[in-house]
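>>> okay, sequence plus prediction incoming.
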Amino acid sequence: MKIAFYGSSLLSTYWNGAATYYRGLLRELAGRGHQVVFYEPDAFDRQKHRDIDPPDWAEVVVYDATPDALAYVVGEAAYADVVVKASGVGVFDDLLLAGTMAAAAPRAVKIFWDVDAPATLAEITPAPDHPLRRALPDLDLVLTYGGGPPVIAAYEAVGARVCRPIYNGLDPTTHHPVAPAARYACDLNFLANRLPDRERRVEQFFIEAAARLPDHRFLLGGSGWDDKPLPANIARLGHIGADQHNAFNGSPRAVLNVARDSMAQVGFSPATRVFEAAGAGGCLITDAWEGLELFLAPGEEVLVARDGQDVAEHLASLSVERAHQIGEAARRRILAEHTYARRGAEVDTLLRRAFDLKRERSLT
């Protein structure tokens, strides 16, 4: 099937944490015989910070952030068997949703793919006239980055026909162990862009832990942190390209994951960083959230913290040997149960079932 996918960016992770998620899933779908065309706007300097060239498994159409360019790419939806509008494109989101779904052929499977479902639901649930709320009854599927049973129930309560979480995963050809890099050596690192609904938790889990351990070295990667007051033992690295993630995740004693507010509250939403760090053999310390044990076993494959004090206590007692054991255990679990190959197979089944169902309905 031909898939027209309208998202933030496939080529750049710059202010775009969903990029590796899109890459892992769409590469698998292409490997299963689907023709993928990814439409992304030239916006937010992402094209100046590309991590990859256009891959051989997808056609990438970069369009200007103008009404004329929007009209052209919207019209392209008419030629697809599957039309996907992702959340958080950042340019003309409502117009993209309405336009692509209106342009889609009657036979086409129409999907909204939400990479921040808890935040989206908080916005649309009290707003019956929200463009997405109005669109939901006509969509064949809502797929989400995570969220588990709470997100399924919430989406179906506001009009989605079918909602299915498609969790992050690991592409072992992209994220894997590499030799440690001296520039990334530290006791604990954290990689995330500075966002309003994450900053308080970063202060609580990362900055507080650093303040409690002044003799330990911490590294902070990601965009937006330049003017953030930090303890002297935290070094800022700025944006770190995807080609550096393996070294960044495999060089420190431990790697920190901190969920955004909404995802921490809902649970069942492991970030890409969880799988990428595990794939590189990193010892992960994560904030606590419901559903974690579905992905990694606390105390054996991941260390769990309730606050910065817990993070500091984990670090203070964490030997290099134990960190290695935890990282390797996590890597084995993720490779066995949580690869993008598995996620791609799940999406492939959903697409083919939805397409066959539409065809059957058209014949009756």
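That came in fine, so what should we check first?
>>> CA atoms for contacts and neighbours, from now on please.
OK.
>>> remind me, longest strand of the chain?
The residue-count maximum for a strand in the chain (DSSP state E) belongs to strand 35-42.
>>> so what touches the next helix or strand after that strand?
Taking DSSP states H and E as the definition, the helix or strand that follows strand 35-42 towards the C-terminus is strand 59-64. Strand 59-64 has contacts (Cα atoms under 8 Å, 6 or more residues apart in numbering) with 10, 36-43, 54, 69-70, 73.
>>> tell me the one among the residues you listed nearest to T174.
Set against T174, the nearest of these by Cα to Cα is L10 (14.5 Å).
>>> tabulate the contacts of strand 59-64 (TSV), appending neighbour count and distance to E276.
TSV is the format used below for these (neighbours: other Cα atoms under 10 Å; distance: Cα to Cα, whole Å):
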residue	neighbour count	distance to E276
L10	29	17
V36	21	24
V37	20	25
F38	23	23
Y39	23	25
E40	25	24
P41	24	26
D42	18	27
A43	17	26
P54	14	21
A69	13	35
L70	19	33
V73	21	32
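>>> identify the farthest-apart pair in these.
Put simply, by Cα to Cα the two of the contacts of strand 59-64 set farthest apart are V36 and A43, 21.3 Å from each other.
>>> and V266, what is it in contact with?
So V266 contacts P118, G147, P150, V151, W289, E290 (Cα under 8 Å, 6+ apart).
>>> excluding chain neighbours, what is closest to the third one?
Once its chain neighbours are removed from consideration, P150 has its nearest residue in V266; the separation is 6.8 Å (Cα to Cα, 6 or more residues apart in numbering).
>>> repeat that for the first one.
Distances taken as Cα to Cα, 6+ apart place S262 nearest to P118, at 5.5 Å, with adjacent residues excluded.
>>> second structure follows, compare the two:
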Amino acid sequence: MNRPLSIVFIGLSVSSSWGNGHATTYRSLMRGLASQGHELHFIERDVPWYAEHRDLPDPEFCKLSYYENADEITRFEKEIVSADAVILGSYVPDGQLVIDRVARMQPRLFCFYDIDTPVTMAALDRGEETFLARRQVPFFDIYYSFSGGEVLTRLERDYGAQRAEALYCSVDAERYRPTGEAIEWELGYLGTYSPDRQPVLDRLLLEPARALPDRKFVVAGSQYPKDIDWPDNVDRIDHLPPEEHPSFYSRQKFTVNVTRADMVAAGWSPSVRLFEAAACATPIISDRWRGIEEVLPEGEAILLADDTRQVIDWLCNSTREERAAIGNSARDRVLKNHTGEARARELVATLRDAGAGTSHYAKAV
């Protein structure tokens, strides 16, 4: 019988979900791992923004520690060296320095979890190495990628990854489910502002709102510029903590999924919001990208929109039964394949295949 694994995560943040989707991704995965008996330690940089907006300062599923700067990561050397695996995430502040310092400690298994893979690859192609240097990609025993499909081949062939594995985001099925509340909004969106997403949000939500001024819409998320011309019938919520997400989704007739441009170009990059909305059985209207139908089939479990007219047509002409069929189909698929428990099993299987939990060994980096 396999013994539980000890895993150290070094990531952007698990304590605060303000302005980042990493926290909900880590929380779902780590709850899944903890439910299967694994021992977890999450280490994050103590930065003012997250320190001022912590909505999970004492997680029940892991030990949580903070460090002040890249040099201070050495405080955790004993735990890093003794862990079965160390998983360092994308967008860690001063990530290059942290990676080099951890690599010198020679952890038993050293892995990277890229929750922004297409963005990372585009940055490396431009010569930008803010949190990961191209020379460091081969350091990792396994490069876990938020994106699957062709991206995995490119990571190994073009960037030198030893082994690339898809590790999609996931949803906490215990926390994300339909609440049964009355519909309040025709269409909603949850996501932090991003300049490359905004034109698509305009096309799929703001323009329909302008065309249907007697109906209510909503956009939740932080960091939106003050000069955006929000229609009067669009409610704005600056921040929505994760515990309020199910209620938010359940009060929408439809919800919009909008994908960053680099991820559209790469394909196979389902966001955590996609899985969360589906788990709440809220019918989803999404932009189109390669691989999305492998997650949620078009017309059966999701609607893919190319223009404003399609969105208006669905809002005005779909029946309750049609919407319920799409939402329930998406929920069934996500609960089967994309929960935190399912993702935890995938992660552990690849870690064990790479040697975690067996005899300890030394390796040169």
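Right, received. Where do you want to start? From a predicted model like this one, the values you see are computed outputs, not experimental measurements.
>>> tm score of chain vs chain?
TM-score for the superposed chains, counting by TM-score structural alignment, normalised by the length of the first structure: 0.90, backed by 356 aligned residues with a Cα RMSD of 2.4 Å.
>>> distance of the residue nearest to P118 of the first structure relative to T120 of the first structure?
Between S262 of the first structure and T120 of the first structure the computed distance is 10 Å (Cα to Cα, to the nearest Å).
>>> which of the two has more neighbours?
S262 (19 against 16; other Cα atoms under 10 Å).
>>> where does that one fall, secondary structure wise?
For S262 of the first structure, the element it lies in under DSSP H and E is helix 261-266.
>>> with the second structure overlaid, report how far that helix is off on average.
Helix 261-266 of the first structure: mean distance to aligned residues in the second structure after superposition is 1.1 Å, counting by mean Cα distance after the TM-score superposition for the first structure.
>>> quick one: the residues in the second structure that that helix pairs up with.
In the comparison with the second structure, helix 261-266 of the first structure aligns to the range 261-266 (TM-score structural alignment).
>>> the matching stretch: how far from the chain's middle?
Centroid separation for stretch 261-266 of the second structure versus its chain: 15 Å, with Cα atoms, centre = their mean, to the nearest Å.
>>> before we move on, what about stretch 241-255 of the first structure?
Per Cα atoms, centre = their mean, the displacement of stretch 241-255 of the first structure from the mean C-alpha position of its chain is 17 Å.
>>> so for that stretch, what gets flagged as buried?
Buried residues in stretch 241-255 of the first structure, counted by 16 or more other Cα atoms under 10 Å: 241-242, 245-255.
>>> in JSON lines, list these along with secondary structure.
As requested, these are exported to JSON lines (DSSP: H, G, I helix; E, B strand; the rest coil):
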{"residue": "G241", "secondary structure": "coil"}
{"residue": "A242", "secondary structure": "helix"}
{"residue": "H245", "secondary structure": "helix"}
{"residue": "N246", "secondary structure": "helix"}
{"residue": "A247", "secondary structure": "helix"}
{"residue": "F248", "secondary structure": "helix"}
{"residue": "N249", "secondary structure": "helix"}
{"residue": "G250", "secondary structure": "helix"}
{"residue": "S251", "secondary structure": "coil"}
{"residue": "P252", "secondary structure": "coil"}
{"residue": "R253", "secondary structure": "coil"}
{"residue": "A254", "secondary structure": "strand"}
{"residue": "V255", "secondary structure": "strand"}
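>>> between those, which is nearest M1 of the first structure?
Out of these, the one with the shortest distance to M1 of the first structure is A242. That distance is 28.9 Å, counting by Cα to Cα.
>>> ok, the closest one - contacts?
When contacts are counted by Cα under 8 Å, 6+ apart, A242 of the first structure is found next to T13, D51.
>>> S8 of the first structure matches what in the second structure?
S8 of the first structure maps onto L12 in the second structure when the alignment is built from TM-score structural alignment.
>>> against F61 of the second structure, how distant is that match?
Between L12 of the second structure and F61 of the second structure the distance is 17 Å, computed by Cα to Cα.
>>> count of neighbours near the residue lying closest to P57 of the second structure once chain neighbours are set aside?
Here the nearest residue to P57 of the second structure in space, its sequence neighbours aside, is S15; by Cα to Cα, 6+ apart that works out to 5.1 Å. As a burial measure, the neighbour count of S15 of the second structure was computed by other Cα under 10 Å and equals 25.
>>> am I right that S15 of the second structure sits in a helix?
No. When classified by three-state DSSP, S15 of the second structure is found to be coil rather than part of a helix.
>>> isn't T179 of the second structure up against E244?
No. Distance between T179 of the second structure and E244: 10.6 Å, which falls outside the contact criterion (Cα atoms under 8 Å).
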